[in-house]
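Engineer: Build me a model:
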Amino acid sequence: MAKKARLLSLKEQLEDKNRIIILPGVFDALSARIAEQVGFDAMFQTGYGSSAALLGMPDFGFLNAGETVDNARRIIRAVSVPVLVDADTGYGNPLNVWRLVQDLESLGAAGIFLEDQIWPKRCGHMIGKDVIPKDEYLPKLKAAVEARKSKDFIIVARTDARAPISLDEAIERGKAYKKAGADVIFVEAPRSVEELKRVADEIDAPLVANMIEDGVTPTLPAQELLKLGYRIAVFPLSALYSATYAMREVLTELKKTGATKETRKMMVTFKDFNRFVDLDKYMNLEKRYT
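Structural biologist: A predicted model of the protein is given here:
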């Protein structure tokens, strides 16, 4: 039997400068298993999706640290590939960030996104957001860097300064956050391809591009982002939006007609789903102890 190849950490994947890491957004254990099964080498636990799935509420500062950590625990246990966790603003001061990093690293998370928005924060593509002063964010970033036990745990420093201040300010913050120890820089919500290119030209660091369908940033294919100079392409809401669409369509038909005949094409079969969640594995395990 051929030996199974060792899974690369997210840090190791970043070392290959000829590829871009595509991170699908996942919001629960099931979506994470689907992402792994179709072949992704890593994934992103989205705060937007987690707020929607856990609370039925928007990404508007309602999600708390405990809910984020609990969701991370379920997602990380469900898959074998690296999971990068959206930690929002760290849910408090530098000590809260320090504890959050320790909690997530102990669960096996591959790293975090840590942003500089004022709490309560909101999705980076919504209007009305604001950022804390750079000198207030840097201690939180320092706490995150010092709290981790392994350099394989990646700290992604995110700035939302583009919208409330300027692109110049966002770029300057990105440079400062890299100098302070962040592994990856994420300038949220550039408004054009030209702005995406300028960020990549001026910040000497591995960069994240956030691809939200119908968001304020142009949605580009991952290979185009790689050519611009980006190393990670996050598609945080693609799975959430598609799952929501399919469920709405199926349930609408069921409500109207009392059947699901026309929308069966949007469903997996009973047998396929049981196979997907490894039912046979657990039935065999049950037999061992019966």
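Engineer: switch to C-alpha atoms for all contacts and neighbour counts from now on
Structural biologist: Fine.
Engineer: Buried residues in stretch 132-143, which are they?
Structural biologist: For stretch 132-143, a neighbour-count test (16 or more other Cα atoms under 10 Å) marks K134, Y137, L138, P139, K140, L141, K142, A143 as buried.
Engineer: Would you do the same for the sequence below? I want to compare the two.
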Amino acid sequence: MPRQSLKPLLARGKCLVAPGVFDLISTHMLNQHGAEATYMTGFGVVASALGLPDAGLATYTEMLDRARRIAEFSKAPVIADADTGYGGLLNVRHTVRGYEAAGIAAIQLEDQEFPKKCGHTPGRRVIPLADMVRKIEVAADSRSSADFLIIARTDARTSLGLDEALRRAEAFAKAGADILFVESPESEAEMETIGRHFHQPLLANMVEGGRTPVLPRARLAELGFQVAIYPAAGFLATAAVLDRMYAHLTTTGSSLGAPVPVFDFKALTEIMGFPEVHAFERRWAETA
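Structural biologist: Have a look, this model is predicted:
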């Protein structure tokens, strides 16, 4: 059972925003701003933990370890990317049980062929619809609590068109998915079509520089989307700052005159929990 449930947030009737986190510093930083939900991004986790592209190279064990740690520290319920479920039906059952035990609030499963790819990159192919329906049925049957939500994603829009993506999402809903995720619609008009087509909760993937237009929260709600994830915003911003800072350091040989803001070191130590460490040492240290 998840440590926190998304159900009360979805019941409010407005679009729930879930910024993406990719490691534990980003999780701690997001906690400072009262986020309603957290999204564990597959692209960001694979890049930060393995230094590799999001192309089916991360294992279930590696992703579960990061999911467990993020859920442990996140103050908001966590939506977690679980790719294709890391194998066949037995693997899907194992993945669902593992993510639920880790404290995740909602698991995202997609219908891509293995090895999968990031949803806003070319060359993605999907498995037969019947195979993905069975995966969703197994996922719904494998959870121990209905508070642990199943997000069913289809990547069919890019290769097979919007009509096929809608048909697949309909089948996923009948199979037991709680939230539907039609990946990478390519216009606001397509997003409006998706919103009109379903009465079930819908998820919008807002990727800066991706295939789908990034829209304001209010507009997403008008279009019928109950969840908006921003998987890339954090790591794109981080990469931009690192790029400028490291360029400055290697060029000048010093951080003096840095072209970007630098977060206060003392504030970061407080966010990371050093005051508790110091309090422990004051109470239990063996030496002065």
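Engineer: Can you convert the buried residues of stretch 132-143 of the first structure into TSV and add a column each for secondary structure?
Structural biologist: Shown next, in TSV, are these (DSSP: H, G, I helix; E, B strand; the rest coil):
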residue	secondary structure
K134	helix
Y137	helix
L138	helix
P139	helix
K140	helix
L141	helix
K142	helix
A143	helix
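Engineer: Any chance of a markdown table for these, columns distance to E169 of the first structure?
Structural biologist: Shown next, in a markdown table, are those (distance: Cα to Cα, whole Å):
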| residue | distance to E169 of the first structure |
| --- | --- |
| K134 | 10 |
| Y137 | 14 |
| L138 | 15 |
| P139 | 18 |
| K140 | 19 |
| L141 | 18 |
| K142 | 20 |
| A143 | 23 |
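Engineer: between these, which is nearest R19 of the first structure?
Structural biologist: L141 (27.0 Å; Cα to Cα).
Engineer: what sits against the closest one?
Structural biologist: Shown in contact with L141 of the first structure (Cα atoms under 8 Å, 6 or more residues apart in numbering): P94, L114, A157, Y177, A180, G181, A182.
Engineer: where's the fourth one, which helix or strand?
Structural biologist: Looking back up the chat, that one is Y177 of the first structure. For Y177 of the first structure, the host element (DSSP states H and E) is helix 167-179.
Engineer: which residue numbers in the second structure go with that helix?
Structural biologist: Aligned using TM-score structural alignment, helix 167-179 of the first structure spans residues 162-174 in the second structure.
Engineer: What mean distance separates the matching stretch from the matching residues in the first structure?
Structural biologist: Taken over the aligned residues, the distance from stretch 162-174 of the second structure to the first structure averages 0.6 Å (mean Cα distance after the TM-score superposition for the first structure).
Engineer: Mind listing what's buried along that stretch?
Structural biologist: L162, E164, A165, L166, R168, A169, E170, A171, F172, A173.
Engineer: Measure how far it is from the centre of its chain, please.
Structural biologist: Centroid displacement of stretch 162-174 of the second structure relative to its chain, using Cα atoms, centre = their mean, to the nearest Å, is 21 Å.
Engineer: The counterpart of K281 of the first structure in the second structure sits in which helix or strand?
Structural biologist: For K281 of the first structure, the aligned position in the second structure is occupied by E276, per TM-score structural alignment. Assigned by DSSP H and E, E276 of the second structure falls within helix 274-284.
Engineer: what residues does that helix touch?
Structural biologist: Contacts to helix 274-284 of the second structure, defined as Cα under 8 Å, 6+ apart, come from residues T269.
Engineer: on that earlier part again, hmm, which of the contacts of L141 of the first structure are the buried ones?
Structural biologist: P94, L114, A157, Y177, G181, A182.
Engineer: Burial check on T46 of the first structure, number of neighbours?
Structural biologist: 28 (other Cα atoms under 10 Å).
Engineer: how about it, what's its partner in the second structure?
Structural biologist: Residue pairing (TM-score structural alignment): T46 of the first structure is matched to T41 of the second structure.
Engineer: Give the closest residue to that match in space, chain neighbours not counted.
Structural biologist: Spatial nearest neighbour of T41 of the second structure, chain neighbours left out: P231 (5.3 Å); criterion: Cα to Cα, 6 or more residues apart in numbering.
Engineer: Can you find the partner of that neighbour in the first structure?
Structural biologist: Looks like P231 of the second structure aligns to P236 there (TM-score structural alignment).
Engineer: Give me the distance between that match and A161 of the first structure.
Structural biologist: The gap separating P236 of the first structure from A161 of the first structure is 20 Å, by Cα to Cα, to the nearest Å.
Engineer: Show me which of these two is the more surrounded one.
Structural biologist: Neighbour tally, P236 of the first structure and A161, criterion other Cα under 10 Å: the higher count belongs to A161, 28 against 24.
Engineer: ok, now which ones touch the more buried one?
Structural biologist: Counting by Cα under 8 Å, 6+ apart, A161 of the first structure makes contact with D130, V131, L167, E169, A170, V187, E188.
Engineer: and those as JSON lines, adding distance to V199 of the first structure?
Structural biologist: Listed next are these as JSON lines, based on distance: Cα to Cα, whole Å:
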{"residue": "D130", "distance to V199 of the first structure": "20"}
{"residue": "V131", "distance to V199 of the first structure": "18"}
{"residue": "L167", "distance to V199 of the first structure": "8"}
{"residue": "E169", "distance to V199 of the first structure": "11"}
{"residue": "A170", "distance to V199 of the first structure": "9"}
{"residue": "V187", "distance to V199 of the first structure": "8"}
{"residue": "E188", "distance to V199 of the first structure": "10"}
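Engineer: quick one on the thing from earlier: now flag whichever of the buried ones among the contacts of L141 of the first structure is closest to L84 of the first structure.
Structural biologist: Using Cα to Cα, those come closest to L84 of the first structure at L114, 11.0 Å.
Engineer: The residue mapped onto the closest one from the second structure sits in which helix or strand?
Structural biologist: In the second structure, the residue paired with L114 of the first structure is L109, using TM-score structural alignment. Per DSSP H and E: L109 of the second structure is located in strand 106-110.
Engineer: Contacts for that strand next, please.
Structural biologist: If you take Cα under 8 Å, 6+ apart as the criterion, strand 106-110 of the second structure is touched by 6, 78-85, 96, 99, 132, 148-155.
Engineer: now do stretch 6-14 of the second structure
Structural biologist: Counting by Cα under 8 Å, 6+ apart, L16, E36, A37, P77, A105, A106, D147, L149, P201, A221, Q226, V227 sit against stretch 6-14 of the second structure.
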